[in-house]
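Student: The sequence and its predicted three-dimensional model are supplied below.
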Amino acid sequence: MVKMDKKISAPITEKDTVNLNSGDYVYITGTIYTARDAAHKRMYEALEKGDKLPIEMDNNIIYYMGPSPAREGRPIGSAGPTTASRMDKYAPKLLDLGLKGMIGKGKRSKEVIDAIIRNNAVYFAAVGGAGAILSKCIKKSEVVAYDDLGTEAIRKLYVEDFPCIVVIDSNGNNLYETAIEEYKG
């Protein structure tokens, strides 16, 4: 399968996700949200109690990231991805509520992969260790929920040409598995 460079707008739709393939380089422009461990735990607890979530899941992308403080004149500090598996307990429920994309680094559990397939969603990887470079794609940042969590608060970001790679596509093709097979020799 030929890997491609693709530009997409966020929020994304199922029409977008089904046209993304594992290994594609993607540049995202639009609104995405950040949430890490503590925010995911709170959202999960809110759902358990029957409460409304602080952000809409439908067609949105969550970036697993907690930024460093912004330098003067910048909307955000270093903004590299965190390990996605820490959100695996919570991700299937959010995917079932309409979440269409997640950005992080590292492998995902079978339960998350099954939920990705079931919901025609995608898992993107951003380059770990490149937080300062990635932050240059973030044009606006505002805390929208759980301000008391500091860097783990939920933020609404406006990004332009945010670079990532499709790791797991809506069919369950997993770059972390296929890349290994490609280079065995």
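Tutor: Received it, and whenever you're ready, just let me know what you need.

Student: contacts and neighbour counts: CA atoms only from here.
Tutor: OK.

Student: Residue 137 versus residue 86, what's the distance?
Tutor: For residue 86, the distance to residue 137 equals 25 Å [C-alpha to C-alpha, to the nearest Å].

Student: Comparing these two, which shows the higher neighbour count?
Tutor: residue 137 (19 against 15; other C-alpha atoms under 10 Å).

Student: In contact with that one, which residues are there?
Tutor: By C-alpha atoms under 8 Å, 6 or more residues apart in numbering, the residues touching residue 137 are 159-162.

Student: What separation is there between it and residue 118?
Tutor: Distance from residue 137 to residue 118, by C-alpha to C-alpha: 31 Å.

Student: Can you select the buried ones among the contacts of residue 137 for me in PyMOL?
Tutor: In PyMOL, this line selects whichever of the contacts of residue 137 come out buried by 16 or more other C-alpha atoms under 10 Å:
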select buried, resi 159+160+161+162
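
Student: Arrange the contacts of residue 137 in TSV, one row each, with secondary structure as further columns.
Tutor: Output for the contacts of residue 137, formatted as TSV (DSSP: H, G, I helix; E, B strand; the rest coil):
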residue	secondary structure
159	strand
160	strand
161	strand
162	strand
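
Student: Of the contacts of residue 137, which is the nearest to residue 131?
Tutor: residue 162 (11.5 Å; C-alpha to C-alpha).

Student: follow-up on the earlier one: just put the contacts of residue 137 in a markdown table and tack on distance to residue 14.
Tutor: Shown next, in a markdown table, are those (distance: C-alpha to C-alpha, whole Å):
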| residue | distance to residue 14 |
| --- | --- |
| 159 | 20 |
| 160 | 21 |
| 161 | 20 |
| 162 | 19 |
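
Student: which residues touch the residue lying closest to residue 168 once chain neighbours are set aside?
Tutor: Distance criterion C-alpha to C-alpha, 6 or more residues apart in numbering; nearest residue to residue 168, sequence neighbours excluded, is residue 174 at 4.5 Å. Residues near residue 174 by C-alpha under 8 Å, 6+ apart: 22, 167-168.

Student: Alongside the first one, take a look at this:
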Amino acid sequence: MSRIELTTPLGEEVRSLRAGDLVSLSGVVYVARDQAHRRMLEDLDRGSLPFQLEGQVIYYAGPSPTPPGRVIGAMGPTTSGRMDPFTPRLLELGLRGMIGKGRRSKEVLDAMARHGAVYLGATGGAAVLLSRSIRSCEVVAYQDLGPEAILKITVDRMGLVVLGDAHGGDIYASGPAGARKMMDG
């Protein structure tokens, strides 16, 4: 099965993706977890953000310490549902993609459909492998949050799967039924 090549910033092309598609992502990706999301919404209430959201992708992750000679330490996905309270507002402002693991709320899935966004899955437990696709890394905001600071990373062909699409497709809903159909069929 071939992978769909995507490069950030993302645009209308995400509307062609379907839950279950394999993706190879390249370009700039922002890394942010719970505390950074909370801070971003506080900043939005004051009128600004530390980076432009339009067309961007946020990876829900936190790196381990960077070993000598590497760009970054291991960095695997964290549970995306923890960002659900913040996500609809960010999607409304132009966020086009999210990378993480686990189910998303109905509110997030509905907001993705309204605003044309995609939820991409990174394999949990494969943090070292995922970090090999990262070519550069810099802290861009909230350095005081330590490992929860916002990072700007550049990725090269990061292998991902579409978990949720802009049409309401949700692999967590369709996956088990699809697998049963294939086994019965």
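Tutor: Everything's here; your move. A quick note: this is a predicted structure, and the numbers were derived from the prediction, not measured.

Student: Return the subset of the contacts of residue 174 of structure 1 lying in strands.
Tutor: By the criterion of DSSP state E, membership of those in strands covers 167-168.

Student: ok, the contacts of residue 174 of structure 1 in structure 2, which still hold?
Tutor: Retained in structure 2 by both residues aligned by TM-score structural alignment, their matches' C-alpha atoms under 8 Å are the following of the contacts of residue 174 of structure 1: 22, 167-168.

Student: Any quick PyMOL command for the buried ones out of those residues?
Tutor: Buried residues among those (16+ other C-alpha under 10 Å), as a PyMOL selection:
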select buried, resi 22+167+168
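
Student: I'd like to know how far the counterpart of residue 151 of structure 1 in structure 2 sits from residue 17 of structure 2.
Tutor: Counting by TM-score structural alignment, residue 151 of structure 1 lines up with residue 147 in structure 2. For residue 147 of structure 2, the distance to residue 17 of structure 2 equals 31 Å [C-alpha to C-alpha].

Student: try residue 57 of structure 2
Tutor: With C-alpha to C-alpha as the criterion, residue 57 of structure 2 and residue 17 of structure 2 are 15 Å apart.

Student: So between these two, which is more surrounded?
Tutor: When residue 57 of structure 2 and residue 17 are compared on other C-alpha under 10 Å, the one with more neighbours turns out to be residue 57, at 25 against 19.

Student: Grab the nearest non-local neighbour of that one.
Tutor: residue 97 (4.3 Å).

Student: so what corresponds to the one you found in structure 1?
Tutor: Aligned partner of residue 97 of structure 2 by TM-score structural alignment: residue 101.

Student: what do you get for residue 76 of structure 2?
Tutor: Under the alignment (TM-score structural alignment), residue 76 of structure 2 pairs with residue 80 of structure 1.

Student: how near is its match to residue 11 of structure 1?
Tutor: The value you get for residue 80 of structure 1 to residue 11 of structure 1, if C-alpha to C-alpha is used, is 20 Å.

Student: With neighbour numbers in mind, choose between the two.
Tutor: Using other C-alpha under 10 Å, the more surrounded residue of residue 80 of structure 1 and residue 11 is residue 80, with 23 against 20.

Student: circling back: which one in structure 2 is aligned with the residue nearest to residue 168 of structure 1?
Tutor: In structure 2, residue 174 of structure 1 lands on residue 170 (TM-score structural alignment).

Student: quick revisit: as CSV, the contacts of residue 174 of structure 1 with distance to residue 54 of structure 1 would be great.
Tutor: Formatted as CSV, the contacts of residue 174 of structure 1 follow (distance: C-alpha to C-alpha, whole Å):
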residue, distance to residue 54 of structure 1
22, 30
167, 27
168, 27
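
Student: Looking at the contacts of residue 174 of structure 1, which one is closest to residue 71 of structure 1?
Tutor: Nearest member of the contacts of residue 174 of structure 1 to residue 71 of structure 1, counting by C-alpha to C-alpha, is residue 167, at 31.3 Å.

Student: tell me the contacts of that closest one?
Tutor: Here residue 167 of structure 1 is in contact with 22-23, 122-125, 173-176 (C-alpha under 8 Å, 6+ apart).

Student: Residue 126 of structure 2 maps to what in structure 1?
Tutor: So, by TM-score structural alignment, residue 126 of structure 2 is matched to residue 130.
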